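[1] My questions are about this predicted structure, shown below with the sequence.
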Amino acid sequence: MQRAEFNIMTSELEVVAKGQVSQDAVVKAVEKTGHRVEDGDGAKSAVLHIEGMDCEDEVALVEKKMRSLTGLEAFKVDLISRKLWVSYDPSLLSVQEIIKSVAETGMKARMEREGVKRRAWWKDLQVLALFASGVLTVIAFVLDRRGIGFVSTALYLAAIIVGGFYPARMGLAALRTFTLNIRTLMVTGAIGAIFLGLWEEAALLVFIYSLGDVLEAYAVDHARGALTALVDLVPKEATVRRKGDELTLPVEEIRVGETMVIKPGERIPLDGLVASGSSAVDEASITGESIPVVKEKGAEVFTGTLNQRGVLEVEVTKLSQDTTLARIIHSVEEAQTKKSSYQRFGERFGKIYTPAMFGLALIVMVVPIWFLGGTWSEWFYRGLVVLVVSCSCGIALSIPVSVVAAIGNAARNGILFKGGVHLEGAATIQAVAFDKTGTLTIGRPQVTDVVPVNGHDIGEILQIASGLESRSGHPLGEAIVRKSREEGIAVSPASDFEALIGLGARGIVNGKMCFIGGERLFGERNMPLQSIQAIVWGLESQGKTTVVLGADEETLGVIAIADRLRPEARDVVRKLKQAGIKQVVMLTGDNEGTAQAIAKEAGMDAYFSRLLPEDKVEKIRQLRRGIGRVAMVGDGINDAPAMAVSDLGIAMGAAGTDVALETGDIALMSDDLAKIPVAFDLSKRTVRNIKQNIAISLIVIGFLVPAALIGWVRMVPGLLINEMGGLAVIVNGLRLLRSCRRGRPLRGD
């Protein structure tokens, strides 16, 4: 090996070697450090942060630039996060060329990993330019009133140049690509006012527009704050024990299997399992639940959660880019790109709005003078007013700000919406279907009865059953394995194990082919059930779930298992009905007696028992045909098919399983059912908030444009009203950061 250079900006490793150093050897050496290696010959991806992108018009400008690049295979632009995701062919295009292309729009792009933080206002050149413009305008106004015309005109011009530099740069960049945007309208309005000799109005126009621009940018930053707060939870360094020494290292350098030492008051840097120690950990950043959870040896801990009391030694189970919190952050960022119908409406409106206003202004300047009389300067001025009162990003920002504020605050409280489309969709749900085991019930069932038949004994029944169920991973199976261990029975996993979907399982134990499952499994195999029929009916009448065990062609016995309803389940069902859900039902593969008992206790409108996975899918389809849009609530694993055909899939306990985090349209990070009505309430309030914003925006436009046409409003008051309307809808959207009805405010209030 002669030389190895790593470029942290592009994540590229260049290796120069002589002799017998193979590519595979280099790849294996890198992978031992815990990093993945990708072939440099294929498509590459990067995430760029775009400075100065604060309006949908600028998004359109970046998109137009990206489409002109040869070698760019795919891209996504998000306004709220100010991010550009690109996939490109490195043989035709580089990241530096993409950054240069963005710069041609008047904005700046940089790699996301450089770390981008908003500058303090006294270091922000745009804010300082705004301040200077305001001071120059005031001085010019005073001098103008004292009759010092030449100096005041020069100061007005300086105020226009200083205050309008940033908007003008982007407006002219748009013109170079033959695109009209809101900044183009502002620049045109200012130039027109200067042309008419209205220096004072031109300077005030630039100042008010720039002030509104800065205030809107800061308001949008506040909406981004929910995501920023999640990112800030991730520690940059961790204390790791290596060869007996405790070293403080960047989390990116820590490998799976290493041991971290977490002291009281520190946040946990990476996901892992407690190797030693005991403490209480605040998991509110993941689950939204503020009550600390006791963590002892073997317990799972998550990145960003707070160790409160004792010292913990934690074995790392996931790299920094794969932790639960990293996946939550990624899901929230992805959610911003999955747009609702309202967001798509806003984008379509924005694309039509700016050219339409420009065209209308030109018509006002040219046409009425021929039919209505008046002077050319009078109609030219009215046309300028039409342009100016159209100069606000508030209309375009109002919808995405509402969506991102709601998604961000929900994420901080353990409710993960996978996109604006699902946030909007939850507001129109008419029926909710719940799975039973682990969803409505606590999910930790207990074995209550073991009834042998045909001369077999309890120990034999538990030994065979636990051998089969140790491979299944089903909650009922875990109860059987747990009972066997409590009784001191050794658990020997079955060989040739096979899960029989919706029926049970089979495998070889003690040299015999054994079966475990419900009566349907044994009925399909024509095995005798007469000896256990009365036993099964008796146990099921008590609300218990029964499992039958058999070997070869003989029935061995029956195991009864019971699970408790979650304490909040009945109240959740009641709240859903109060919120306007027409029907709440339970779908389960369990027997009739158990299903009836649980459904009655929970207050369900209906229940359906003995359902296979495909039967649940059909029931969801029936509900959709008979009632309307349906949500399915489950664990995201056993209920994946039913969730897939529902209009809205809600996965429980996503903090503990990657599958649940990926499966649902909404993922609840804890097993708290009370979050479900919170999610529906937040959805309805978000849709209502968006409708309010659209109405406010259209009312402002509907008043100002006709007022400008007939001369009722002048340039500066019109722009002021327009900017106030734009800020009003953004602030209204930000209200979704603050509260969510659950009898108490959401965290972050």
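    Arrived safely. Residues are numbered from 1 along each chain as shown.
[2] Only C-alpha atoms from now on, for both contacts and neighbour counts.
    OK.
[3] farthest residue from the center of this structure?
    In the chain, residue 147 marks the outermost C-alpha relative to the chain mean, sitting 59.1 Å out by C-alpha atoms, centre = their mean.
[4] Does that one fall in a helix, a strand, or a coil region?
    Classification of residue 147 using DSSP: H, G, I helix; E, B strand; the rest coil returns coil.
[5] What separation is there between the residue nearest to residue 493 when sequence neighbours are not counted and residue 517?
    Using C-alpha to C-alpha, 6 or more residues apart in numbering and skipping residues adjacent in sequence, the residue nearest residue 493 is residue 467, 4.3 Å away. The gap separating residue 467 from residue 517 is 14 Å, by C-alpha to C-alpha, to the nearest Å.
[6] Repeat that for residue 662.
    From residue 662 over to residue 517 the distance is 29 Å, taken as C-alpha to C-alpha.
[7] okay, now the closest residue to residue 259 other than its chain neighbours: neighbour count?
    Leaving aside its chain neighbours, residue 259 sits nearest to residue 315 (4.5 Å; criterion: C-alpha to C-alpha, 6+ apart). For residue 315, the neighbour count with other C-alpha atoms under 10 Å is 24.
[8] How about residue 644?
    By other C-alpha under 10 Å, 17 other residues sit near residue 644.
[9] What helices and strands are in contact with the host helix or strand of it?
    Assessed by DSSP states H and E, residue 644 sits inside helix 640-645. Helices and strands touching helix 640-645, by 3 or more C-alpha pairs under 8 Å, 6 or more residues apart in numbering; DSSP states H and E, are helix 613-626, strand 630-634.
[10] Pick the most deeply packed of the ones you listed.
    Highest mean neighbour count of the helices and strands packed on helix 640-645: strand 630-634, a mean of 28 (counted as mean count of other C-alpha atoms under 10 Å).
[11] between that one and helix 613-626, what angle do the directions make?
    Between strand 630-634 and helix 613-626, the angle comes out at 150 degrees (axes from the mean of the first three to the mean of the last three C-alpha atoms, to 10 degrees).
[12] coming back round to it: so the residue nearest to residue 259 makes contact with residue 273?
    Yes. Using C-alpha atoms under 8 Å as the test, residue 315 is close enough to residue 273 to be in contact (5.3 Å).
[13] follow-up on the earlier one: more neighbours: residue 662 and residue 517, which one.
    Between residue 662 and residue 517, counted using other C-alpha under 10 Å, the more crowded position is residue 517 (21 against 16).
[14] Quick check: nearest residue in space to that one, chain neighbours excluded?
    residue 504 (4.1 Å).
[15] Tell me who's in contact with that neighbour.
    With contact set as C-alpha atoms under 8 Å, 6 or more residues apart in numbering, residue 504 has these partners: 515-518, 521.
[16] For it, give its distance to residue 643.
    According to C-alpha to C-alpha, residue 504 stands 21 Å off from residue 643.
[17] One more to weigh against that first structure:
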Amino acid sequence: MESIEQQTQTYRVEGFSCANCAKTFENNVKELPSVTGAKVNFGASKITVSGDVSIEALEKAGAFEGLKLSADGMKKAKTTTEVKETLPWYKQYETELFGLVFLVLGVVSSVMSGQSHPMTALLVLISSLVLGYQLFKIGLKNLTRLTFDMRTLMTVAVLGGVLIGEWLEVGIVVMLFRVSELLESYSMDKARQSIASLVNMAPTQAQIRRSSGDEIVEVSEIQIGDVMVVKPGEKLAMDGVVIEGTSLINQAAITGESMPEEKSPGDDVYAGTLNTDALLFVEVTKRIEDTTLQKIIHLVEEAQGEKAPAERFIDAFAKVYTPIIMLISVLVMVLPPLMFNQEFSTWFYQGLAILIVGCPCALVVSTPISIVSAIGNAAKRGVLIKGGIHLETLGRINAIAFDKTGTLTKGEPFVTDIVTMNGVSETDVFRIVYSLEKDTTHPLAKALTIKAENHIDTTTSLPLKAITALPGRGIKGESEGITYTVESPKRLIGDLSPTTGEQIQALEHKGKTVVVVTKDTEILAYMAIADEVHENARETLRQLHNLGVKKTVMLTGDNHRAALDIGNRLGIDDVQSELLPEDKLTVIEDLTTTYTNVAMVGDGVNDAPAMAKASVGIAMGAKGTDTALETADMALMADDLTLLPFAVKLSRKSLRIIKANVTFSLLIKLVALLLVIPGWLTLWIAIVSDIGATLLVSLNSMRLMKVKP
């Protein structure tokens, strides 16, 4: 039987109005007797709970905010908020309108009868209780626990305003604070929309072909091996492989690329993509929870919940900042009357205003909205950034190293030349090559295998054994005591005739990679392999330099002359060639010493050590590649290098916006506090400055959703 500690469940949460409330909810859940751990993901509106606990108990822990929870499924159910948005605007804001009516009546009563009149007080009190019930409920509870956050400050300020009879200002302050909460909630909802659109991208049902006929089946009931019938104009519900039909598929949901790609039998297709023009039969290869789209959604939601360094700093700063504001407020209330014989009511009022202006709303919201906006925008365009820390680090990148094959080149090399020695036939050479390379996944091996398959009957391959990879060199195998190899010519230089050596060098000068086929010590043939560079690689490198990247480096196991030819064509700063995997790691270490923040772009598998060592590991063309999605800090879902400058641009803009938000939030607090000196700070000026700052930093953060490649 599973222990309580091992039971972990994730729930979607509806109703968060601010990051502080999310933290309060997390702490409340942790205090439940059967809970061993809890973590709120404010960006994705989720909570992950370890322990045996019911939804009812969790909702009770979130009752202070009126939170509603639902089990985290593959398809997000329509929330109360989304249902609410379908109603007329006056129905959506019934509570706020009701409170506003009483506040307006209070203003009228104040004009006619004075602020201290009982009717004015009653009307404002009703308005404040309607609009600020949750505020006071949490604030008073925090006071009893000596927990100081923005709601504690607001509650103390409002109670103080009531004590000195500033009824009208109390009502205005509560109304404006409610507006501030609505603005923050709206900003976060907008920032989350890109992920919400991904969640709802794939259909919840699919047409499955059965022996008894086609039937519509819920995706949760579809099994691996089932055959989907996908009509033109329909989206795929599951990942699979095409077994019949040819059609163009729009893969924007996965890669961000809007140009359709032709798919035919044997090709992989993904849930959430759109079949545009022909009937397809697709064999399902993954269950719904394992589809590429679901992995992307899960990773992005996790990324949005991972705090960036700036966010962690602000959280820590706010814990110190709020008590300091409380202390300053008390000193302002007490010192002038005691030491300078000033009017107590005047400075008590100024102290209350300091409590309000000290609310860290804008400061707390300045970073999470930026992070969620940027990561969501990137995901929508086919760039998966797996956390705020990686977003920030990418924004500080000074050098980028690229693996050559499949990154700067198309990764689809082909054999261009074959030269045999001593009368050996091409058929015999290709039989050896096929026998050695047929089960190898390296791009060069694939090129050799494809060429061999076109020249021989593959059933006549050699019965090789002890096939062994030669790292950075090639591959070898044995048959009947004879050793066969396909390897780089650099180890065989002494065994090559001067003419053969010159011919190999000539091929390498043309940017080709040469391999030599040997039988024991006898050289049978050499072959030249070429790979086309990505047509947009040179422009990508130019854009990266324009964005402030100081150094670009190409890393490859190819010979230096071939690598240098490609490097010159691309305009790359430095070419490091003839590298073993461990050599790439050393290059990254050296670059980090010089440039501090270094990115490594590779395939996410062969370059894993170098990518892990780099400040940011970036997987290229990761659609459907589970290993790349799991191991890299960031993934370009399509084979499109132009997404890299977009990601760097987005990251750098995110850093600028976060710094601007924090600076502005603190500056406006300082300016408002300085108004205390001449005694000009009022309660409504304090709350308007706080709301204005919150609104401006939110709008500034949401600009990140508009950044385009």
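    Happy to help now that I have it. Here the structure is a predicted model, which is why all the values come from computation and not from measurement.
[18] if we can go back for a sec, how about the helix holding residue 644 of the first structure, which residues of the second structure does it hit?
    The counterpart of helix 640-645 of the first structure in the second structure, using TM-score structural alignment, spans residues 608-613.
[19] Give me the mean deviation of the matching stretch from the first structure.
    After superposition onto the first structure, the mean distance of stretch 608-613 of the second structure to its aligned counterpart is 1.2 Å, using mean C-alpha distance after the TM-score superposition for the first structure.
[20] Can you get me a residue count around residue 125 of the first structure?
    When neighbours are counted by other C-alpha under 10 Å, residue 125 of the first structure registers 12.
[21] distance of it from residue 206 of the first structure?
    Per C-alpha to C-alpha, residue 125 of the first structure is found 16 Å from residue 206 of the first structure.
[22] can you give me the strands for the stretch 201-350 of the first structure?
    For the stretch 201-350 of the first structure, the strands defined by DSSP state E, counting those that start in this stretch occupy 237-242, 245-250, 259-262, 272-276, 279-282, 293-295, 300-301, 306-307, 312-316.
[23] Average offset of the longest strand anywhere in the second structure relative to the first structure?
    What stands out as the longest strand in the second structure, according to DSSP state E, is strand 522-530. If you overlay the two and look at strand 522-530 of the second structure, the average distance to its match in the first structure is 1.7 Å (mean C-alpha distance after the TM-score superposition for the first structure).
[24] in that strand, what's buried?
    Buried positions in strand 522-530 of the second structure, judged by neighbour count with 16 or more other C-alpha atoms under 10 Å: 523-530.
[25] Where does that strand end up in the first structure?
    Against the first structure, strand 522-530 of the second structure falls on residues 554-562 (TM-score structural alignment).
[26] pretty sure residue 43 of the second structure is touching residue 193, no?
    No. Using C-alpha under 8 Å, residue 43 of the second structure is not in contact with residue 193, being 10.8 Å away.
[27] These two: which is more packed in?
    Of the pair residue 43 of the second structure and residue 193, residue 43 is the one with more neighbours under other C-alpha under 10 Å, namely 24 against 16.
[28] In contact with the more buried one, which residues?
    188, 192, 301, 304-305, 368-369, 372.
[29] Per the alignment, name the residue of the second structure opposite the residue nearest to residue 493 of the first structure.
    Per TM-score structural alignment, the equivalent position to residue 467 of the first structure in the second structure is residue 435.
[30] Let me see the contact set for the nearest residue to residue 607 of the second structure once chain neighbours are set aside.
    With C-alpha to C-alpha, 6+ apart as the criterion, residue 607 of the second structure has its nearest non-adjacent residue at 7.0 Å, and that residue is residue 581. By C-alpha under 8 Å, 6+ apart, residue 581 of the second structure lies in contact with 471-472, 606-607, 609-610.
[31] Now do residue 581 of the second structure against residue 327 of the second structure, distance only.
    58 Å.
[32] what does residue 304 of the second structure give?
    Taking C-alpha to C-alpha as the measure, residue 304 of the second structure falls 34 Å from residue 327 of the second structure.
[33] got it, and residue 368 of the second structure?
    Taken as C-alpha to C-alpha, the span from residue 368 of the second structure to residue 327 of the second structure is 28 Å.
[34] one step back: now the contacts of residue 581 of the second structure: which count as buried?
    Members of the contacts of residue 581 of the second structure classed as buried by 16+ other C-alpha under 10 Å are 472, 607, 609-610.
[35] okay, the residues you listed in TSV with distance to residue 105 of the second structure next?
    TSV is the format used below for these (distance: C-alpha to C-alpha, whole Å):
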residue	distance to residue 105 of the second structure
472	82
607	69
609	69
610	68
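[36] Residue in the first structure paired with residue 426 of the second structure?
    Looks like residue 426 of the second structure aligns to residue 458 there (TM-score structural alignment).
[37] Near that match, how many residues? Count them for me, please.
    Neighbours around residue 458 of the first structure, by other C-alpha under 10 Å: 16.
[38] in the second structure, which residue is closest to the centre?
    residue 385 (3.4 Å).
[39] How about that residue: what's its closest non-neighbour residue?
    Closest residue in space to residue 385 of the second structure, ignoring its immediate chain neighbours: residue 634 at 4.5 Å, by C-alpha to C-alpha, 6+ apart.
[40] ok, now how distant is the one you found from residue 27 of the second structure?
    Distance from residue 634 of the second structure to residue 27 of the second structure, by C-alpha to C-alpha: 31 Å.
[41] Those two: which has the busier surroundings?
    residue 634 (26 against 16).
[42] Next, find the distance separating residue 85 of the second structure from residue 78 of the second structure.
    Remark: distance between residue 85 of the second structure and residue 78 of the second structure (C-alpha to C-alpha) = 11 Å.
[43] now residue 538 of the second structure
    The gap separating residue 538 of the second structure from residue 78 of the second structure is 46 Å, by C-alpha to C-alpha.
[44] cool, and residue 597 of the second structure?
    Taken as C-alpha to C-alpha, the span from residue 597 of the second structure to residue 78 of the second structure is 42 Å.
[45] Comparing the two, which residue is more hemmed in?
    residue 597 (19 against 8).
[46] residue contacts, the counterpart of that one in the first structure?
    Applying TM-score structural alignment, one finds that residue 597 of the second structure aligns to residue 629 in the first structure. By C-alpha under 8 Å, 6+ apart, the contact set of residue 629 of the first structure is 428-431, 646-647.
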